[in-house]
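Novice: Let me see the structure of the following:
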Amino acid sequence: MCRCPEVAPQYDDVFLFEIQGDIDVGLLAAAMDDLVERHSVLRTFIVPTDSGHVQSVRRSRRQVLADGSGSFGVDTLADALLAQRRGTAEIVNGAPLFQAQIHPVEAGWVLAVIVHHLICDEWTMAILWRDLSECYAARLQGRDPRLPPLPTTYADYARSQRAAWPTAAARAVPFWKKVLAGYQDGFAWPQPRNTSTLPSTEVRFAPFLFPADRYPSIRELSRSCRATPFLVLLSATAVAASRVTGRTDLLFATDTASRESPAVRNLMGFFVNTRMTRVEVAKARSFGDVVAAVRASWLAAERYRDCHIHPVMQVLGEPNSMRVDMVYGLLEDQPGPRFADAEIRPLPVTPTYHYWRDLGFQWYPTADGFRADVIHKPSRIDPATLAAVVDEVSAVLERPQI
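Specialist: Presented below is the predicted three-dimensional model:
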């Protein structure tokens, strides 16, 4: 947020749901209070102090479900809420990190939930919709919510992470220093042939399909190399990036859920960590060697998964990396709240995205293979380079070789 101010407002995630049918707004407001009481992270805010910024918890447990002001149509409400997203200065000076609004429209209501990425990840959003749905059902039926117990709080988790940092860093920093020894920073893509009129940080998403019947090597290599399909796809992305850029030593960043502990699996908050993977393509004799090396690197880093990587990378000079993630679609089973006797329809929200990396891959498993969203800056990655990268990934997966 501080490194790239243009990016900051997009971390306010906006979710809109059109509600038709029988809905008790008063009980929904009470259910929202129950949700905020259960998950104190929804009451947190950032404040500056003499020693830096601190995330604090508001004492009040009431989250008033604010009545939407103004006369908005469904089509224009998303644009209005996106325009109100907060920048860095507001967020680090006490602005609420969670907001909920109910807007009357001609055919019913629109529920708007705005939650900042500082306190949520995809796993958290799945919990939010599940718990809000159950809290509303409990209010409607006059009973207590039937939700899993929470052995800890997000504040306790944060305190434990801070207390563990000196010991964890003493182990992790030497490990990552050894991993990155001799790594030459920089990730230069071919210079764009066209001049984009988009801002330098604005990105686009280009989707591509990789059906299993055309790319059987993904599953075959997973079995023969005893690696997950994601590690095969990460390896293929690395070889493709090497072919396009000419670099044979590359660094990749992958988000991980960090929910291994049962104590935090039902807890809302931001738990995501990042796993770094160095891929030295020149040292491999075959694509299978690349997959095996990536697997070995991933397993070696597993011992340090509880140490947050970002302060470690700051100690080591923050080397540039390319992001490659696997997204498992946690929200597919419940993409929003469910209320009895009401029909709920998610409304499309299409913000403009900004990013500081030039290019990255998000892989998704599908019923018949895999899909990739290639996130790229048109100002830095022109159509020819984008096509070259995707073609090389396809070529590697069709004929697994370096």
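Novice: C-alpha only now, for contacts and for neighbours.
Specialist: Noted.
Novice: need the helices for this protein, in chain order.
Specialist: Using DSSP state H, the helices found in the chain span residues 25-38, 74-83, 88-91, 122-141, 154-179, 217-224, 229-245, 287-302, 309-315, 383-398.
Novice: Identify the residue spatially nearest to F208, adjacent ones excluded.
Specialist: Closest residue in space to F208, ignoring its immediate chain neighbours: A372 at 5.2 Å, by CA to CA, 6 or more residues apart in numbering.
Novice: Could you check how many residues crowd around the one you found?
Specialist: Close neighbours of A372, defined as other CA atoms under 10 Å, add up to 23.
Novice: ok, it - contacts?
Specialist: Residues in contact with A372 (CA atoms under 8 Å, 6 or more residues apart in numbering) are P207, F208, L209, F210, F361, Q362, W363, Y364.
Novice: Please give the structure of this sequence too, so both can be compared:
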Amino acid sequence: MIPLSYAQRRLWFLTQLEGPSATYNIPMALRLSGALNRDALEDALRDVVGRHEVLRTVIAVADGEPHQRILPVEETGFALSVAEVSAAALDGAVAEAARHVFPLDSEIPLRAWLFAAGPDEHVLMLVVHHIAGDGWSMGPLARDVSAAYAARCAGQEPAWAELPVQYADYVLWQQEVFGSEDDPESVLSRQVGFWREALADAPEELALPYDRSRPAVASHEGHAVALELSADVHARLREVARERGVTVFMVLQAALAVTLSRVGAGTDIPIGSAVAGRTDEALDDLVGFFVNTLVMRTDLSGDPTFGQVLERVRETSLAAFAHQDVPFERLVEELAPVRSLARHPLFQVMLTLQNNAQAGVDLPGLRVEGMVTQQLTGARNTKFDLDVMATEVFDADGAPAGLTGRIVVSADVFEAGAAGRFAEWLARVVEVAVGDPDVRVRGIDVVGSVERALVLEGWNGAASGVGVGVVGGLVPERIAEWAVVDPGAVAVVCEGVELSYGELDVWANRFAWLLRGRGVGVESVVGLCLPRGVEMVAAVVGVWRAGGAYVPLDPEYPVERLEFMVGDSGVGVVVGRGGRLGELSVAGVGVVDLGDGGVVEELAGLSGGVGPGVGVLPGSAAYVVYTSGSTGRPKGVV
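Specialist: Here you go, the predicted structure:
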């Protein structure tokens, strides 16, 4: 049996985990104008299926292990689907075809549709599943379709040279060359060792300016906008790359890292990047899934200049390229990051600079134009929170004519407008950074004049006092007001548990009296070592009513980190419920275990109808929150 390549195996695993979807489809839509020979086109496509074994391969499973099953052409069931459509319905038909879901165990990974919008107007839609192709593959596919159609129109079979290898040969070679991870001298072991060190302590998830919380399972739906950089900026970008001894991609990577850092992602920025993965020229004309993914980690600590960032990017990138053979899929298995159906492992931002030859189809007697419908551009599938794609454009004389591309953001965590904001921010950073490579990172402003005016003037144009309503404007007082006006209204919901305003008010008052009895007052700091939930919210309100400020202490954190936060913030009392609470040991700090029978009895005997009535001001401390500590010791902010 022929195994799957490492890349194929991960895609197969994801389809088993997430269920079949169109997430990994590669669509190519071509508008054909002129007299089309439909029979010749279908025969030509069948010729291509016969030429590339991977296009007639299904994924079978034996004893729980997937393997390739290469079908004879006559058993593939391949046929060109032909449909007559109106001009108005064309975009919708093409978009629906792009969303075709491949059952990989029973259908070959290539589908073709021909939509006839008139006697001499057609759209050819080809969809390849990523498990059988990549961006590079579109070039050989286009060339082979062109040659086969020309031959079939002449009544002949295509006379192309035999391919030196097939995808199955590459898979077997990959298994042999990489060796076993049990062998410390194997290529796989040495390269995994490099990546284990290179990615040590990298952030598992970047803190991007999300519009909403991440769902438990990613939908892979996205919002897309165009990315445009002018010819002048393009020319200056290439000039800086030449002067600094880096590639255009490295300049874009540095600029993207700076952009993300300036909008709150920190100073340790992992970005994903694709490499062709065709390390032998025998693979150049082969359709298949060869592309590999590298994790490029950019260090922005110390407020470096953009030129210094380029030096850091060059160093890490060259080291990464020197260890590009270990498949990303195998790297994920080896490094074993926390797995989640909600986000991509190891990185959530992808950068691609398209420099492959564009796939061009040349069919005799026809004018062929690439087609991108509104349905395909307005929203598209994405595996990442942020996906940046760019292509260099040159004029007839070879001079830089600009960069074009697309930015796609995940609809799970971003509103549609976020894609446009990222495009504007990145374009501004690139322009500033290549204009003056000696500018420091903190001196690069991502916010433009229009956005700055909106924040400073538009959103702050109307002033309002804090004394609103019968009781007042502070949060604890407003909650008390609602407890009187509508005590049965739902105040907090978490995992099916609800707490009304009346219940929240009573619980918070009792908790506030409990804390007052332990010396908590105005500006006191209370540690809350509780999981997210209804009880945590009620405890926060209780701390405020006692006059104090709270420090959230995640029960999942290591004890050493929790003890540092308690000591550094000056916590006087820590409240929790079992778990880590019993492991904490900080001199002079009291502990309240809400699971202790005595504490439960004490709470029940305290007044829930009225709070302590501590006088706090709007400027009093409300909470202390700590940074992640990914670049050193965590830092607290009041």
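Novice: Just give the TM-score of the two.
Specialist: Between these two chains, after superposing, the TM-score reads 0.86 (TM-score structural alignment, normalised by the length of structure 1); 394 aligned residues with a CA RMSD of 3.1 Å.
Novice: Out of the helices of structure 1, which one sits most buried?
Specialist: helix 229-245 (a mean of 23; mean count of other CA atoms under 10 Å).
Novice: Just want the angle from that helix to helix 287-302.
Specialist: Counting by axes from the mean of the first three to the mean of the last three CA atoms, to 10 degrees, helix 229-245 of structure 1 lies at 120 degrees to helix 287-302.
Novice: what range in structure 2 matches helix 229-245 of structure 1?
Specialist: Helix 229-245 of structure 1 corresponds to residues 248-264 in structure 2, going by TM-score structural alignment.
Novice: Stretch 34-52 of structure 1 now?
Specialist: Counting by TM-score structural alignment, stretch 34-52 of structure 1 corresponds to 47-65 in structure 2.
Novice: Can you tell me what sits against the matching stretch?
Specialist: By CA under 8 Å, 6+ apart, stretch 47-65 of structure 2 touches 66-73, 76, 104-110, 132, 141, 144-145, 148, 158, 163, 166-168, 286-288.
Novice: Buried residues, that stretch. List them.
Specialist: Buried residues in stretch 47-65 of structure 2, counted by 16 or more other CA atoms under 10 Å: 47-60.
Novice: How many residues are close by the counterpart of D325 of structure 1 in structure 2?
Specialist: Mapped onto structure 2 by TM-score structural alignment, D325 of structure 1 lines up with T352. T352 of structure 2 has 19 neighbours, counted by other CA under 10 Å.
Novice: mind listing what the residue lying closest to L11 of structure 2 once chain neighbours are set aside touches?
Specialist: Spatial nearest neighbour of L11 of structure 2, chain neighbours left out: I131 (6.5 Å); criterion: CA to CA, 6+ apart. By CA under 8 Å, 6+ apart, the contact set of I131 of structure 2 is A7, Q8, L11, W12, Y24, P109, G288, F289.
Novice: Of those residues - the most surrounded one?
Specialist: G288 (27 neighbours).
Novice: mind checking how far that residue is from V123 of structure 2?
Specialist: 24 Å (CA to CA, to the nearest Å).
Novice: sorry, back to before: out of everything not next to it in sequence, what's closest to the match of D325 of structure 1?
Specialist: T352 of structure 2 sits nearest to M389 (CA to CA, 6+ apart), 4.7 Å away.
Novice: So that neighbour sits against R406, correct?
Specialist: Yes. The pair M389 of structure 2 / R406 is scored as a contact, 5.2 Å apart, by CA atoms under 8 Å.
Novice: Go through stretch 356-363 of structure 2 and flag the buried ones.
Specialist: In stretch 356-363 of structure 2, the ones that count as buried by 16+ other CA under 10 Å are A359, G360, V361, D362, L363.
Novice: tell me the contacts of the closest residue to the first one other than its chain neighbours?
Specialist: Closest residue in space to A359 of structure 2, ignoring its immediate chain neighbours: G139 at 4.3 Å, by CA to CA, 6+ apart. Residues near G139 of structure 2 by CA under 8 Å, 6+ apart: A357, Q358, A359, G360.
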